[in-house]
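Enquirer: Generate a structure from the sequence data that follows.
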Amino acid sequence: MKNVTLKVEGMSCNHCVQSIEKALKEIGAAGKVDLAGKSVEVTFDENNLTEAAIKEAIEDQGYDVV
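Expert: As a prediction, this is how the structure comes out:
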């Protein structure tokens, strides 16, 4: 398992947290959103998932991974 922390812009409320965590779960990753820190800590199996796929899943929800 691999852990990465991504900076994410555009998050402002609990709905944002739920949206991102759900999107990550759907692709097989676990995410913990830090609204105050504007970041998402993601745990995933690097044999089954890439960082690019994780970034795409977050961006598909309308947020910017920087």
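Enquirer: CA only for contacts and neighbour counts going forward, please
Expert: Will do.
Enquirer: which other residues reach the helix ranked longest in the chain?
Expert: Ranked by residue count, the top helix of the chain under DSSP state H comes out as helix 14-26. Contacts to helix 14-26, defined as Cα atoms under 8 Å, 6 or more residues apart in numbering, come from residues 11, 30, 31, 32, 33, 35, 54, 57, 58, 61.
Enquirer: and this one, so I can compare the two:
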Amino acid sequence: MVKLKVEKMSCGHCASAVTAAATKVSGVDGATVDLEAGEVAVSGNPDVNALIAAITDAGYPASETH
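Expert: I've put the predicted structure just below:
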């Protein structure tokens, strides 16, 4: 499980766009967005940098949570 902080999400469309971007990355089994927390939890074994790049390229800056 990988959790990322995602900026600029404010509605259901944003959550759908982030989910779609995340699930296109190789190794991702699924993605669950927590809109209120501004996070996405991704299951599977993806390359974290590829995941961050895909979500950021979709217009939602992403970073690893600590």
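Enquirer: Any idea what the TM-score is?
Expert: TM-score of the superposed chains, computed with TM-score structural alignment, normalised by the length of the first structure, equals 0.82; 61 aligned residues with a Cα RMSD of 1.2 Å.
Enquirer: gap between the longest helix of the first structure and the chain center?
Expert: Between the centre of helix 14-26 of the first structure and the centre of its chain there are 8 Å (Cα atoms, centre = their mean, to the nearest Å).
Enquirer: same check, this time on stretch 13-25 of the first structure
Expert: Using Cα atoms, centre = their mean, the offset of stretch 13-25 of the first structure from its chain centre is 8 Å.
Enquirer: Also stretch 8-18 of the first structure?
Expert: With Cα atoms, centre = their mean, you get 10 Å for stretch 8-18 of the first structure.
Enquirer: Please tell me which residues of the second structure it aligns onto.
Expert: Mapping stretch 8-18 of the first structure onto the second structure (TM-score structural alignment) gives residues 6-16.
Enquirer: Counting neighbours, which bits of the matching stretch end up buried?
Expert: The neighbour-count check on stretch 6-16 of the second structure (16 or more other Cα atoms under 10 Å) flags 6, 7, 9, 14, 15 as buried.
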